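**Q** 3D, please:
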Amino acid sequence: MRDNFGRNIDYMRVSITDRCNLRCRYCMPEGARWVPMSEILTYEQIIEICTEAAALGIRKLKVTGGEPLVRRGCPELIRRLKEIPGIQQVTMTTNGILLSQYMDELLRNGLDGVNISLDTLDRERYAWITGSDSLDEVLDSIMRALESGIKVKINSVLFGDEASDEWKSLVLMAKERNIDVRFIELMPIGYGKTFEPISNSRLMTMIRQLYPGIETDESVHGNGPAVYYKIPGFKGSIGFISPIHGKFCHQCNRLRLTSKGILKPCLCYGEGIDLKSVFERKGEKKDDIRRAIRQGIEMKPEGHCFEKKESITENKNMIQIGG
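**A** From the prediction side, this is the model:
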């Protein structure tokens, strides 16, 4: 289905929980509260919503959280999502701590790819960012995922002067491995507003100084807005997702479904469609769900306003939205 600006909306991010086993400072630090389980969508409701979304043209789903693997039954949900007619791809974003434990089951159930969040390879800084000494578990999960043959991407968010050299070790992860290392600009939402981001334009300048032969990678890597580059001699690629300094709204193809059932047309704005309320009504749900999804697509704005913080109307924290 196309929105009012001619963009083909074929991708939906589905948050299945706001809970997480980390406490990343820019996402959900200590003291942040979880949503009661009674307020989040059941798996059956998620399947119903995704089934109607697929009927309207959604072809790719990204399962997110919080941390999706902390919710019991997540691997089985992957299988059920893959079985929906019209769905061509189901991937997941995870912090990697539990991924190694569930890797075999996820593969059996058809997971097509995994994005692993990792902002640093420095053990002390990792513990400072996340509140957990779990770097070894994450690195083990990355290796398990690579060995399985599934498509693996690393998502890194750099912020603060202390991170000015973090990129060097992260970039090197793509040298000997067929892995995409992607740098995502920190968005001014929730706790993210309190930190100073490192722009990808600045980062690219630093990378080019060390690797002057870096060149554009035109191959297709996925469904999102990342721009990719290849460094000579590297097996993997380097990607940049730049919502602030490389606005890509003209090619936005996505919707976001929060764990509470709010369908968000744009990450920047607080407006959304309450799909969970549809299940509280009597009668046939199918048409109501489909009608609400159409409304969400029609609500998509032409662009976000992250470059103008005073215009941002989304007041929730990133973990409540689905990342």
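**Q** from here on, contacts and neighbour counts on C-alpha atoms
**A** Noted.
**Q** now do the same contact list for the residue nearest to residue 99 when sequence neighbours are not counted.
**A** Among residues not flanking residue 99 along the chain, residue 141 sits closest, at 5.6 Å (C-alpha to C-alpha, 6 or more residues apart in numbering). Residue 141 sits next to 96, 97, 98, 99, 100 when contact means C-alpha atoms under 8 Å, 6 or more residues apart in numbering.
**Q** repeat the analysis, applying 6 Å as the threshold.
**A** 96, 99, 100 (C-alpha atoms under 6 Å, 6 or more residues apart in numbering).
**Q** most neighbours out of these, which is it?
**A** Neighbour count (other C-alpha atoms under 10 Å) singles out residue 96 as the most crowded of these, with 25 neighbours.
**Q** which residue packs closest to that residue, ignoring adjacent ones?
**A** Sequence neighbours aside, residue 138 is the residue nearest to residue 96 in space, at 4.8 Å (criterion: C-alpha to C-alpha, 6+ apart).
**Q** ok, now residue 290?
**A** Closest residue to residue 290 apart from its sequence neighbours, by C-alpha to C-alpha, 6+ apart: residue 52 at 5.5 Å.
**Q** what's the span of stretch 62-71, first residue to last?
**A** Terminal residues of stretch 62-71 lie 15 Å apart, using C-alpha to C-alpha, to the nearest Å.
**Q** let's compare: structure for the following, please.
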Amino acid sequence: MPGPAARDAQASGSPLIDTHGRVHRDLRISLTDRCSLRCTYCMPEQGNEWLARTSILGLDEIERVARVAAASGITTFRLTGGEPLLRTDIVEVVRRLAAVSGPDGPVQIAMTTNGIRLREVLPQLIDAGLSRLNISLDTLRRDRFRDLTRRDRLDEVLDGIAAARDCGLRPLKINAVAMRGVNDDEIVDLVEFAIAHDAQMRFIEQMPLDAGHTWDRSRMVTRDEILAALSARFTLTPVPGRGGAPAEKWALEGGPHTVGVIASVTAPFCGDCDRLRLTADGQLRNCLFSTTEYDLLPILRAGEGDDAIDAMLRSCVHGKLPGHAINDPAFLQPARGMNAIGG
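**A** The predicted structure follows:
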């Protein structure tokens, strides 16, 4: 029988603490597996098997899970995809979630987007309660963007970033996946672009999350290589106090601008991970690389109470492993691609 402390840790409304002592405060909510781009490291150009529309969580279902999660200490909801701006009800999703409160007060609503459609809807999103924004941009070159995303839409992305720069939401972050022979010669250019837009540039090591399972470690630009390229142009000073954030940060030339590196492969930060994920079809995941999912859809659609949602959240947290084991020879890539898991 578990002791009193263990029982209390599993009680409804108590913090979501896993067996390794990590307290979970961040829920990434994928709103769709569909995207307006076809990035080579994420999904094929054609032949994608989309989630059935009947399995996609509706607005009320998303809000219900969010309220249960917030009651147990989740303080940030990050909306992802696919591309979250493809949801026709995206503004109302933000409005509903921004009205959720937990023991420490209102939650924060963040979003990761490719920037397409952003100028069109950003004022409404801010009015609805959006508080933070990450925008993906892997290259500044039109030919590379077209080859990498299989779409000629760079102008729309850049226009979305300009709208974000002007809107006042801060911190504004721009994410790039660093790839050898693709964009590794643009590392400094991307940082200078971010500085000009009052944004923090963040470089992400390419991870084994493509739907085609074609990830090749040799094509990944490592954390050390990224820092070496940056150090040739900037003086880098480590920024302390990372906490559970995925990115290590360095001040550029003493600040105020910073650059981040998310090194999930060569410098894993699993020991401080405070994130859970909810896929667009109602699957809870305790790790980006997990091969196990916890199905909330039957609970949500069978009329079960909030206690059943809470119990599933706690089962998901309890089953979390100490790390993702990417560097273990026995590592298995998740069956789903990044677009179906959510960022």
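**Q** can you give me the TM-score here?
**A** Overlay of the two chains. TM-score (TM-score structural alignment, normalised by the length of structure 1): 0.94; 320 aligned residues with a C-alpha RMSD of 1.7 Å.
**Q** quick check: the residue nearest to residue 290 of structure 1 is in a strand.
**A** No: going by DSSP: H, G, I helix; E, B strand; the rest coil, the assignment for residue 52 of structure 1 is helix, not a strand.
**Q** for residue 74 of structure 2, see how far away whatever residue of structure 2 lines up with it is.
**A** Using TM-score structural alignment as the criterion, residue 52 of structure 1 maps onto residue 68 of structure 2. From residue 68 of structure 2 over to residue 74 of structure 2 the distance is 9 Å, taken as C-alpha to C-alpha.
**Q** what about the two, which has more around it?
**A** Remark: of residue 68 of structure 2 and residue 74, residue 74 carries more neighbours, 27 against 21, as counted by other C-alpha under 10 Å.
**Q** contact partners for the nearest residue to the more buried one once chain neighbours are set aside?
**A** Closest residue to residue 74 of structure 2 apart from its sequence neighbours, by C-alpha to C-alpha, 6+ apart: residue 25 at 4.0 Å. Going by C-alpha under 6 Å, 6+ apart, residue 25 of structure 2 touches 73, 74, 75, 274.
**Q** what about those residues, which one has the most neighbours?
**A** Of these, residue 74 is surrounded by the most neighbours, 27 neighbours in total, counting by other C-alpha under 10 Å.
**Q** mind listing the strands for the stretch 51-200 of structure 2?
**A** 76-80, 101-102, 105-106, 108-113, 132-136, 172-178, 200-205 (DSSP state E, counting those that start in this stretch).
**Q** list just the one of these that sits closest to residue 89 of structure 2.
**A** Across the strands of the stretch 51-200 of structure 2, residue 89 of structure 2 has its closest neighbour in strand 76-80 (12.6 Å, C-alpha to C-alpha).
**Q** for that closest one, packing partners?
**A** For strand 76-80 of structure 2, the packing partners by 3 or more C-alpha pairs under 6 Å, 6 or more residues apart in numbering; DSSP states H and E come out as strand 26-30, strand 108-113.
**Q** most tightly surrounded among these?
**A** Greatest average neighbour count among those goes to strand 26-30 (a mean of 25), per mean count of other C-alpha atoms under 10 Å.
**Q** could you measure from the aligned partner of residue 131 of structure 2 in structure 1 over to residue 130 of structure 1?
**A** For residue 131 of structure 2, the aligned residue in structure 1 is residue 112 (criterion: TM-score structural alignment). The gap separating residue 112 of structure 1 from residue 130 of structure 1 is 27 Å, by C-alpha to C-alpha.
**Q** comparing those two, which shows the higher neighbour count?
**A** residue 130 (23 against 18).
**Q** what sits against that one?
**A** Counting by C-alpha under 6 Å, 6+ apart, residue 130 of structure 1 has contacts 22, 23, 24.
**Q** how about these in a markdown table, adding neighbour count, secondary structure and distance to residue 191 of structure 1?
**A** Converted to a markdown table, these look like this (neighbours: other C-alpha atoms under 10 Å; DSSP: H, G, I helix; E, B strand; the rest coil; distance: C-alpha to C-alpha, whole Å):
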| residue | neighbour count | secondary structure | distance to residue 191 of structure 1 |
| --- | --- | --- | --- |
| 22 | 21 | coil | 15 |
| 23 | 19 | coil | 11 |
| 24 | 19 | coil | 10 |
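**Q** pick the one among the residues you listed closest to residue 3 of structure 1.
**A** Among the contacts of residue 130 of structure 1, and counting by C-alpha to C-alpha, the member closest to residue 3 of structure 1 is residue 24, at 34.2 Å.
**Q** the closest one reaches residue 129, doesn't it?
**A** Yes: look at residue 24 of structure 1 against residue 129 with C-alpha atoms under 6 Å: they come within range, at 5.3 Å.
**Q** hey, where'd the helices end up in the stretch 101-250 of structure 1?
**A** Using DSSP state H, counting those that start in this stretch, the helices of the stretch 101-250 of structure 1 run over 123-130, 135-148, 166-172, 200-210.
**Q** so where is the last one in structure 2?
**A** It refers to helix 200-210 of structure 1. Alignment note (TM-score structural alignment): helix 200-210 of structure 1 is matched to residues 223-233 of structure 2.
**Q** could you do the first one as well?
**A** Equivalent residues of helix 123-130 of structure 1 are located at 142-149 in structure 2, counting by TM-score structural alignment.
**Q** the strands of the stretch 51-200 of structure 2: which one's closest to residue 15 of structure 2?
**A** Per C-alpha to C-alpha, nearest to residue 15 of structure 2 of these: strand 101-102, 10.9 Å.
**Q** which residue would you name as the spatial centre of structure 1?
**A** By C-alpha atoms, centre = their mean, structure 1 has its centre lying nearest to residue 323, at 5.0 Å.
**Q** before we move on, back to that, separation between the residue nearest to residue 290 of structure 1 and residue 140 of structure 1?
**A** The value you get for residue 52 of structure 1 to residue 140 of structure 1, if C-alpha to C-alpha is used, is 37 Å.
**Q** many thanks, have a good one.
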